[in-house]
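> Next come a sequence and a model predicted from it.
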Amino acid sequence: MTYVIHGATGAQGAPVVAALAAAGQSVTALTRNADVVVAGAQRVVAADYGSTAELTEAYRGADGVFVHLPVVSEEDRRDYARNIVAAVRAARPARVVFSAGGAPIDPETGGAAAALAGGLAETGVPHAVITPTLFLENLLMPYVLDTVRERGALPYPIRAGFPVSWASHLDIADAVVALFDRPDITGVVSVGQYPAITGPDLAEAFGAHFGKDVVFEQITPEQFRSSVAPLIGEGPAADVAGAYAAMSALPDRSITPENSAQKLLGITPRTTGQWLTDMGL
């Protein structure tokens, strides 16, 4: 069995490579540079999201493909979604698992993730769509983690009482491996903590892990934008801030039990404390 993994050296792809390697599976790592060494991968292939031809060649003959959209401008993400769908249609891999990365997949949103999810359905290739809400790894950004360590506050652009089914990239990797092994499960699979937890719950978990008092601190989407722009660029940072502004109108970001990884795959995502330990912090 050979599995093709997008972004194999990145935050989302690398844990999938590691999990598949640990399960004894053959991995083809997709990167921007074929000369890099990817631990756990049998083969490294340079394939650009912007090239349908390169993606098609990479997908051909694969038993599974894991794909996610990178953090770039939404316009580029839409282009990449079209290219991925075209490559899947041409190459016909046995299965595709797509992580929407917290982006909405409702067609009415008109977003790139929705276009990719809808396009995969139209190809007729067996697939599953993982829908996390917010990633715990967001809390590792210097602005957040440094504030926790320096003054015992956890800043984030959500309301204190806003419940979220947080998930980690490690949880996504566990779900991807399980879905590659379960071709009978198709459609949407939600990955995240359930019941959902609030900002103060997060702060309490950080405090328990670091052995200090930590309080949750609500910040504005604009404050968050300015903190992440140096890391991801002004355009993507503005898109992220816009997403948090829109989120502020919602009652929560909780998964539902019916299509959860807990029910469909028998996988329970890590608690915040478990994740902090697994990350070696």
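Yes, it's here. Numbers count the residues shown, from 1 in each chain.

> For the rest of this, base every contact and every neighbour count on C-alpha atoms.
Will do.

> Okay, the residue nearest to residue 171 when sequence neighbours are not counted and residue 136: tell me how far apart.
Excluding the flanking residues, the one nearest residue 171 by C-alpha to C-alpha, 6 or more residues apart in numbering is residue 269, at 5.6 Å. According to C-alpha to C-alpha, to the nearest Å, residue 269 and residue 136 sit 11 Å apart.

> Check residue 154 too.
Residue 154 sits 12 Å away from residue 136, taking C-alpha to C-alpha as the criterion.

> which of those two has more neighbours?
residue 154 (26 against 19; other C-alpha atoms under 10 Å).

> sec struct for that one, please.
Under DSSP: H, G, I helix; E, B strand; the rest coil, the three-state class of residue 154 is strand.

> and it, what does it touch?
144, 145, 147, 148, 203, 214, 215, 216, 217 (C-alpha atoms under 8 Å, 6 or more residues apart in numbering).

> Let's see that with 7 Å instead.
144, 147, 148, 203, 214, 215, 216, 217 (C-alpha atoms under 7 Å, 6 or more residues apart in numbering).

> And the closest residue in space to it that isn't next to it in sequence, which helix or strand is it part of?
Leaving aside its chain neighbours, residue 154 sits nearest to residue 216 (4.8 Å; criterion: C-alpha to C-alpha, 6+ apart). Using DSSP states H and E, residue 216 sits in strand 215-218.

> second one coming, line it up with the first:
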Amino acid sequence: MKILVFGARGSQQFNVIEIAKKKGAEVVAATSSEKSFDKLKNAGAEPVIGNMSDAAKMNEITKGIDAIAFMIPVSLPNPFDGLDYSKNVIDAAKANGVKKIVWNTSGWVPEQKIGVPTDDVKLDIKDYLVNSGLEYVIIEPTIYMENMMGGFCAPFIKSEKKLAYPTPEAMPIGWIASKDVSAFVVEAIYNADLKADNFQISGLENLKGNDLADRFSKGFGDHIVYYAQPPKEFKDILAPYVGEAGASAVASYYESLKTATVYPPKFNPEMNKVLEKLPVKMTSLEEWAKDNKAYFSN
């Protein structure tokens, strides 16, 4: 099995390399910069230059590939560029006889367009993939535990003993570890019975802000309180990393939550059914905080 991974240099897809290698796969990792080559090689992948905006390059690097672990960049300056990027990959996969695409959507996809570009474009991508004629599995994860490692959160834990996140305290979330999502992606690639399937996945606990801080505190070994971060503060901290436009696009989603009377669901109470088809050992928030204590301490 030869698997082409997109987004492998980032936390969302990096673990796909190790998990797929353990199953005996040959892994090729597409990246837009040679600066990532050493990291990808050390993880066991063959790095290749492949900017998703380049249709010819996508056609070149998908030759000889059996399956694709696919995702689009989260913080594009123009989120709607994600549709063109996706078309380039999907068209190349179809032309070169790729057997299956597994798409990590980086969040649950809404049932209809809601006026948030980063979410709305995923509906167009989904339509294009579903109608491509390729075998596919769509993996929709909730919010990543690794998001707490961002510059808008981690420094608050160390300096103020606050777990900062731009969601209201009352909003429950089934936080999920990125390594678990990567495991779902790999299991979906290897499950031959899955050919046109969609899974909404979450962690096994549905935690409001104070519950989140409690679980984190137990794993971290110190008392941490929840801080519902104002979206503008979040955007200002994020902008130097992803650019003003990208930060504004992401922050607009969190801004909409401030006045929400009903919060969007971020928890699947029927994960047991998902785990029957995609057997993955799930990571609890407490376990994750314990495993990453050194990161937040330093």
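Received, thanks. Note that the structure is a prediction, hence the values are computed from the model and not measured.

> on that earlier part again, so what sits against both of residue 269 and residue 136 of structure 1?
residue 167.

> Residue 161 of structure 2 versus the most centrally placed residue in structure 2, what's the distance?
Nearest to the geometric centre of structure 2 sits residue 106, at 3.5 Å (C-alpha atoms, centre = their mean). Taking C-alpha to C-alpha as the criterion, residue 106 of structure 2 is separated from residue 161 of structure 2 by 28 Å.

> swap in residue 291 of structure 2?
Taking C-alpha to C-alpha as the measure, residue 291 of structure 2 falls 18 Å from residue 161 of structure 2.

> With neighbour numbers in mind, choose between those two.
residue 161 (18 against 12).

> Which residue in structure 1 occupies the aligned position of that one?
Aligned counterpart of residue 161 of structure 2 in structure 1: residue 152 (TM-score structural alignment).

> give the contact list for its match.
Listed by C-alpha under 7 Å, 6+ apart, the contact set of residue 152 of structure 1 reads 213, 214, 215.

> try 6 Å
For residue 152 of structure 1, the contact set (C-alpha atoms under 6 Å, 6 or more residues apart in numbering) comprises residue 214.

> quick one on the thing from earlier: structure 2: which residue goes with the residue nearest to residue 154 of structure 1?
When structure 2 is aligned by TM-score structural alignment, residue 216 of structure 1 is paired with residue 226.

> do residue 61 of structure 1 as well
Matched by TM-score structural alignment, residue 61 of structure 1 corresponds to residue 64 in structure 2.

> That match: neighbour count?
Residues lying near residue 64 of structure 2 (other C-alpha under 10 Å) number 14.

> Return the distance of it relative to residue 4 of structure 2.
Relative to residue 4 of structure 2, and taking C-alpha to C-alpha, residue 64 of structure 2 is found at 10 Å.

> Check the contact lists of the two and give me the overlap.
By C-alpha under 6 Å, 6+ apart, residue 64 of structure 2 and residue 4 have no common neighbours.

> what helices or strands is the biggest helix by length in structure 1 leaning on?
In structure 1, with assignment by DSSP state H, the single longest helix is helix 74-91. Here helix 74-91 of structure 1 touches helix 52-59, helix 112-123, going by 3 or more C-alpha pairs under 6 Å, 6 or more residues apart in numbering; DSSP states H and E.

> Please identify the buried residues of that helix?
74, 77-91 (16 or more other C-alpha atoms under 10 Å).

> Tell me where structure 1 has helices.
Using DSSP H, helices in structure 1 cover 13-22, 52-59, 74-91, 112-123, 142-151, 169-181, 199-210, 221-232, 234-247, 261-264, 272-278.

> For residue 34 of structure 1, which of these is the nearest?
Among the helices of structure 1, helix 52-59 comes nearest to residue 34 of structure 1, with 12.2 Å by C-alpha to C-alpha.

> how many other residues sit next to whichever residue in structure 1 pairs up with residue 237 of structure 2?
Mapped onto structure 1 by TM-score structural alignment, residue 237 of structure 2 lines up with residue 227. Using other C-alpha under 10 Å, residue 227 of structure 1 has 16 neighbouring residues.

> how about the nearest residue to residue 227 of structure 1, chain neighbours excluded?
Using C-alpha to C-alpha, 6+ apart and skipping the chain neighbours, the partner closest in space to residue 227 of structure 1 is residue 143 (6.3 Å).

> Which position in structure 2 pairs with the one you found?
Match for residue 143 of structure 1 (TM-score structural alignment): residue 152.

> again, but for residue 97 of structure 1
Under TM-score structural alignment, residue 97 of structure 1 pairs with residue 102 in structure 2.

> so how many other residues sit close to the spatially closest residue to residue 297 of structure 2 that is not a sequence neighbour?
For residue 297 of structure 2, ignoring the flanking residues on the chain, the nearest one in space by C-alpha to C-alpha, 6+ apart is residue 158 at 6.0 Å. Counted by other C-alpha under 10 Å, the residues lying close to residue 158 of structure 2 total 15.
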